[in-house]
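**Q** here is a sequence with its predicted model. Questions after.
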Amino acid sequence: MNTSLRNPLSCIDQPFRQKLAKLGIRSELDLILHLPLRYEDETKLYSIRGAPESKAVLVEGVIIHCEIITRPRRQLICRIEDATGVLSLRFLHFYPNQVKSYTIGTRLRVFGEVRSSFFGMEMIHPRCRIVHEGASLADALTPVYPTTSGITQRNLTKLIQQVLQSDRGADYLAEILPEAVLAKYRLPGFKESTNFLHHPPSETSLAQLESRTHPAWQRIKFDELLAQQLSLRMHYRQRRNYQAPALHQKGYLTKMLRNALSFALTSAQEKVLVEISRDLSTAHPMQRLLQGDVGSGKTIVAALAALQAIENGYQVAIMAPTEILAEQHYQKFLTWLVPLGVKVAWLSGSQRKKERERELTEIAAGHAMLAVGTHALFQEQVQFHRLGLVIVDEQHRFGVHQRLALRYKGTDTNWIPHQLMMSATPIPRTLSMSYYADLDVSVIDQLPPGRLPAMTKLIDESRRDEVITRVREACHAGKQAYWVCPLIEESEVLQLKTAVETYEQLGRIFPDLKIGLVHGQLKVKDKSAVMTAFSLGEIQLLVATTVIEVGVDVPNASLMVIEHAERMGLSQLHQLRGRIGRGNDEGVCVLLYQKPLSQIARERLRIIFEHNDGFEIARQDLNLRGPGEFLGTRQSGVPLLRFADLQCDMDLLEAARETADYMLNHFPENAQCHLQRWLGDRKDYLRV
């Protein structure tokens, strides 16, 4: 057998290899796993009169007319005829050699969608082939592959078939799953499934193929989910090989803080504290995700977890994605921990050099037992004396490498710190089982007593005057309000109100109110001054961009107006709404929207109007956006699922999860082979 047949990629030039790489094809195995997007049926030939409308079909006829017309635009028109009728072919893009070959009397076999037009039945831009009478038909459905500029379907089909038929193809298609797994879940073989999907017989149901419910597709999706689960579970197990300080619960500092609090913890907070405390007491690094809806009390749980580390003589780092949130944490931890004799340090990118150096010295010497900050915490010059616990708030906003950098700040190379990640964006169960299967998950699933969900009102921009009246009444009654705008600078494309413009307008509308402005481009000290004034009640109406989305806690603020709510995501709207109703009064969130609304915008507004439960909102958000967008930066560098659909394939996910543990326990070599097949060099993608 010649070399090119054994290795089809060996004779391809570099430019073409680069184009293949854009499709994720770098090896022969990648070609095998480059599966069709859809299929076309060229196994049946229809007569022109018998061809169904609005369906892609194969028709054959002899050219009886061909001409180039120039009005209304330049196009090539051909007419073909069979014994039953005439069909027009319209080409908007064509080449001189195409015109030359389409001579009268030439027999064409065309594939496309038949439509009725002013001139009768026609196909627009059909796929054409010159044939002789009685030419044989395809014996299988025609695969249509994902492609890119410069690579034709014919190129891809030829390469894939060469690999499948090569002497190395048998190695790539070898069965890896144990017989017991195949039998338990009634899965067809990998070779059989792969060959089938690249070359499905003519009698195969197109509906089953396109919905990916055919057993061959089920096998491929199962394998893909299994690779993901194996990788995650392996990393979960590998953590048991790492050492971390065993931070046993001593209780004296945590008891002092509990006694000083003006409120009692909810049973949900107590439950997750038990889980976190148990993990901290072990000599293996905790890697736990703490989920809780807006206002459920994650921060006090983090403070009590931090004190368990501090009681054992270890430092704690708390990282937040924005300065506003980080500073809010800093102020809270100062209030809670300084009376207990715990020194708290503050690090941010905007600090003066002298102040920053002083804080760095306190952290390095171990005098500051708790350090709060933004991404400044994981910069090279930050050295901890004895870091035992890392707490990352709004963890999905940080990239993998940023969180790793902070985790390896522990000075002792023999162990790594425990890690607690917090998120107010609830993660639907399907994502928790798949992309977060390497983490232990704790959930605070109840709000503190007396905390009422905010009332949500949808109001058209045309009723803006009613909203202005409501804001005036609330502020005159001694309450405070937010007015949230999505952009800072004017955009002619989006035509959104800007924070600065709105601030000036509202200043003219409410000359009797004290109005503040905060946005991401303000200097940190100015931003901090405005937020402090709002917290103290010196500002009645705060005009802001979405920098106030997380962490801002002003109990007297009971009204929020969100401009152009139709432009914002569900998670963002829910987070913003969670900033109000934190006092004794029910919060009211007014979503101002502008028509016309797109279908997805209408759906988002419906969901946020009907639901206050963050987990239900997250579930519906996942359905709307899909996992790629929902996950954000958490999975930086992680390949998303190509074939499986978490909404439709929950049963396969459950089976893959169970099989991953079974294979790691009983067939570890098969597990490694499976990872190599599906992830290759990416199998170590999840280290945090």
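**A** Good, I have the coordinates. Numbering: from 1, shown residues only.

**Q** CA only for contacts and neighbour counts going forward, please
**A** Will do.

**Q** nearest residue to residue 247 in space, please, no chain neighbours.
**A** residue 281 (4.6 Å; CA to CA, 6 or more residues apart in numbering).

**Q** distance from the host helix or strand of residue 256 to the middle of the chain?
**A** Taking DSSP states H and E as the definition, residue 256 sits inside helix 252-260. In terms of CA atoms, centre = their mean, to the nearest Å, the centre of helix 252-260 is found 39 Å from the chain centre.

**Q** remind me what it packs against, helices and strands.
**A** Packing partners of helix 252-260 (3 or more CA pairs under 8 Å, 6 or more residues apart in numbering; DSSP states H and E): helix 298-311.

**Q** what strand or helix carries residue 290?
**A** strand 287-292.

**Q** chain center to that strand, what's the gap?
**A** Per CA atoms, centre = their mean, the centroid offset for strand 287-292 relative to its chain is 18 Å.

**Q** by contact count, what packs against it?
**A** Using 3+ CA pairs under 8 Å, 6+ apart, strand 287-292 sits against helix 298-311, strand 418-423, strand 440-444.

**Q** which of the ones you listed sits most buried?
**A** strand 418-423 (a mean of 24; mean count of other CA atoms under 10 Å).

**Q** what angle separates it from helix 298-311?
**A** 170 degrees (axes from the mean of the first three to the mean of the last three CA atoms, to 10 degrees).

**Q** any chance you could map the strands in the stretch 301-450 of the chain?
**A** With DSSP state E, counting those that start in this stretch applied, the stretch 301-450 of the chain shows strands at 315-319, 344-347, 370-373, 387-392, 418-423, 440-444, listed in chain order.

**Q** Throw the ones you listed into JSON lines and include distance to residue 364, thanks.
**A** Below are those laid out as JSON lines (distance: least, CA to CA, whole Å):
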{"stretch": "strand 315-319", "distance to residue 364": "10"}
{"stretch": "strand 344-347", "distance to residue 364": "11"}
{"stretch": "strand 370-373", "distance to residue 364": "11"}
{"stretch": "strand 387-392", "distance to residue 364": "10"}
{"stretch": "strand 418-423", "distance to residue 364": "19"}
{"stretch": "strand 440-444", "distance to residue 364": "30"}
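
**Q** structure B:
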Amino acid sequence: MPASNTTSAPKTIESKLARLGLRTDMDLVLHLPMRYEDETKIVPIREACMRGGQTWQVEGLVVKNEITYKPRRQLLVSIQDDTGELLLRFMNFYGSQVKQLSEGVRMRARGELKHGFFGAEMVHPTYKVVNEGAPLPTSLTPVYPAGEGLSQTILRRAIADAMRRIDWSDTVPEAVRARMRLMDFAPAVKLLHYPPKDVDEHALVERSHPAWERMKFDELLAQQLSLKRAQQARREKGAPHLRAVGALSEAFLQALPFRLTNAQQRVVKEIRADLREGYPMQRLLQGDVGSGKTVVSALAAAQAIDSGYQAALMAPTEILAEQHFRKIAAWMEPLGVKVAWLTGSLKKKEKTAAYELIESGEAQLVIGTHALIQDTVQFAKLGLVIVDEQHRFGVGQRLTLRNKGSDGLVPHQLMMSATPIPRTLAMTYYADLEVSVIDELPPGRSPIVTRAIDQNRRDEVIDRVHAAALEGRQVYWVCPLIEESEALQLQTATETYETLAAALPDLQVGLVHGRLKPAEKQMVMDAFAAGEVHVLVATTVIEVGVDVPNASLMVIEHAERFGLSQLHQLRGRVGRGSAASVCLLLYQSPLGQVAKQRLMTMRETTDGFEIARRDLEIRGPGEFLGARQSGQAMLRFADLETDQWLVERARDVAQHLLQHETPDNMAVVDAHLARWLGGREEFLKV
């Protein structure tokens, strides 16, 4: 590896650095401190002991060094200066440390000073052996994110070496820096690695210092440039021209028993315009629970079929895929459309029959789960891919379906999400997508009243369920998602089912969970939809896609264990008819701070966008986006809540640079992406 681009560290250290993603000199230089330690001053031991409860650096001679075994093995080192004596306690230590800290050695120790049973002490301080009169650092000491086997000393040395080798040229044009009053790159980076002792430490820690602003802007600009370039590259690929809005589309609209809302009509118009283009549509369709995304996606499929192409709809769970299949097939099949159904649970003979329908082109619309992306599935002429709850699929899965086009053409892609994405997040992580929003619910939807109730009042809730059922209403009773144990979740659902069946002998109680065979699950769901089951006990398999207008009461047990978006999705299963609807959140006391925030939000609003905004505040973008499986590169430095103004400016600068493709601008774009993303630009492109 060339020295200019990589660390010259020994192989073992190099591999440990690589595990942290630090492969090049620039990676190391942009590996910025997470905090700082002030080693620029020494406090007399007596003064530190009098103040206590804070972090101090002291210096003194070792006057005592012993290993004790009560109550456990530990190393006790006493140091002394002209003002007093201090005990240093090490619970974990090596033999070499005992030797290093022998009596008569001069050392500096830094740590939180506490008053213990034996007086003032520091437990596990950082320390170094020094000579008398050794100079103090002139800048704060950086503390870096580290991995196994990488000490701060190794990281500091590797970063210092890399800083001597890199090209410090600024990749942001001078005019932009002047307009935005940004620090130059080199002084900003150097200040963050070696802040002078008179620096505004609060601004440094809070990441509001101008040096941090420069780093955040650069990071956001790299992300925006990468996503916008990905969008440009996609537009250079060929896609089927789905120009026809013909007999099927018209008949479909005529056959619907309701009129599309204004928001649905607007979104249909946007999608139709995209499908007529010769480059692949990449559109995200957002809409709150129950806003009518399914009918919009079916109209997009109708346009593909009218244009002589196939359409495919993929959903993350079998129960959701089946809901789509039943609803869309009921609309489409009377109009002469052949709709195929494909999931992993089908028998071999049924799968083979589905494969043949798809490959021959006889199946114009295919609906299913991950089974659609298997190698055995070959489409005759795929023109449109619809992915529901797109954040539940990994990057590879979404790409595989998109790659099933024919004649070298890339199918158009429509992604749907019932989890509204806050504006800042959409601008940042979906900058390469067109976004359509259905911001209006169909008429006739009843408002949902939400109440939080302590688990101790469970009997009252059961009485309320009984009264609702006697009035002819139906009830969902949702059991908690316990991530650690599917078996425990199943047990909870089974026990709740048995308890309710015993407490409500005059009612029909049903049970549905993830381990039921698809046919059994569907039998229970059909009985509930038909009104034969009064109370449906369920795990979160009913989170999306279930539509029973007569169900107007939902009980969510251990609501404190659910995330906000999931609580909102579950609540959206009621309020689909004209009856007044209620959602009861049963919780176990005492509640943690985050759980309190969630339940308060659910009581205060039913607006999916407001819930999404608060969810982003609580969880952060990584969790919100399901980033671990989506492959999206999370921001390291910028904070979407506090740095929204920087997101907007980075977006504007990226658009300007890419829209004015002068040689100078393209050189700037290439240099900036190389600095911040290296070879990892692909990471952002799906």
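**A** Yep, it's here. Keep in mind it's a predicted model, so treat the numbers as computed, not measured.

**Q** quick check: TM-score for this pair?
**A** The TM-score (TM-score structural alignment, normalised by the length of the second structure) is 0.95; 680 aligned residues with a CA RMSD of 2.2 Å.

**Q** can you give me the helices in the stretch 301-450 of the second structure?
**A** In the stretch 301-450 of the second structure, the segments counted as helices under DSSP state H, counting those that start in this stretch are 318-332, 348-360, 395-402, 423-429.

**Q** I'd like the ones you listed laid out as a markdown table, including mean neighbour count and distance to residue 630 of the second structure.
**A** Shown next, in a markdown table, are the helices of the stretch 301-450 of the second structure (neighbours: other CA atoms under 10 Å; distance: least, CA to CA, whole Å):
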| stretch | mean neighbour count | distance to residue 630 of the second structure |
| --- | --- | --- |
| helix 318-332 | 19 | 20 |
| helix 348-360 | 16 | 28 |
| helix 395-402 | 18 | 5 |
| helix 423-429 | 18 | 11 |
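
**Q** any chance of those in CSV, with distance to residue 312 of the second structure too?
**A** Listed next are those as CSV, based on distance: least, CA to CA, whole Å:
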stretch, distance to residue 312 of the second structure
helix 318-332, 11
helix 348-360, 10
helix 395-402, 9
helix 423-429, 25
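
**Q** for residue 367 of the second structure, find the nearest of the ones you listed.
**A** helix 318-332 (6.1 Å; CA to CA).

**Q** okay, that closest one sits on what stretch of the first structure?
**A** Mapped onto the first structure using TM-score structural alignment, helix 318-332 of the second structure covers residues 323-337.

**Q** average distance between the matching stretch and the second structure?
**A** Its aligned residues in the second structure lie a mean 1.0 Å from stretch 323-337 of the first structure after superposition (mean CA distance after the TM-score superposition for the first structure).

**Q** run through who's touching that stretch.
**A** Outside stretch 323-337 of the first structure, the residues that touch it by CA atoms under 8 Å, 6 or more residues apart in numbering are 257, 299, 303, 319-320, 343-344, 346, 348, 372-374, 524, 527-528, 547-548, 550-552.

**Q** helix or strand for the alignment partner in the first structure of residue 279 of the second structure, just tell me which one.
**A** Residue 279 of the second structure maps onto residue 284 in the first structure, with residues paired by TM-score structural alignment. Using DSSP H and E, residue 284 of the first structure is not contained in any helix or strand.

**Q** from residue 246 of the first structure, how far out is residue 284 of the first structure?
**A** According to CA to CA, to the nearest Å, residue 284 of the first structure and residue 246 of the first structure sit 8 Å apart.

**Q** what of residue 40 of the first structure?
**A** Taking CA to CA, one finds residue 40 of the first structure at 61 Å from residue 246 of the first structure.

**Q** kindly report the same for residue 455 of the first structure.
**A** Taking CA to CA, one finds residue 455 of the first structure at 45 Å from residue 246 of the first structure.

**Q** contacting residues for the match of residue 279 of the second structure?
**A** With CA under 8 Å, 6+ apart, residue 284 of the first structure has these contacts: 239, 240, 241, 242, 243, 244, 245, 246, 418.

**Q** hang on, the fifth one is in a helix, isn't it?
**A** Yep, that's residue 243 of the first structure we're talking about. No: per DSSP: H, G, I helix; E, B strand; the rest coil, residue 243 of the first structure lies outside any helix segment and is coil.

**Q** one step back: out of the helices of the stretch 301-450 of the second structure, flag the one nearest residue 532 of the second structure.
**A** helix 318-332 (18.6 Å).

**Q** between strand 382-388 and that closest one, find me the angle.
**A** 130 degrees.

**Q** orientation of helix 318-332 of the second structure relative to helix 247-255 in degrees?
**A** 90 degrees.

**Q** distance of whichever residue in the second structure pairs up with residue 652 of the first structure relative to residue 485 of the second structure?
**A** Matched by TM-score structural alignment, residue 652 of the first structure corresponds to residue 646 in the second structure. Residue 646 of the second structure sits 42 Å away from residue 485 of the second structure, going by CA to CA.

**Q** map residue 24 of the second structure across to the first structure for me.
**A** By TM-score structural alignment, residue 24 of the second structure lines up with residue 27.

**Q** what residues are up against its match?
**A** Contacts of residue 27 of the first structure by CA under 8 Å, 6+ apart are residue 9.

**Q** what does residue 141 of the first structure give?
**A** 39, 40, 41, 42, 43, 199, 200, 201, 202.

**Q** good, wrapping up.
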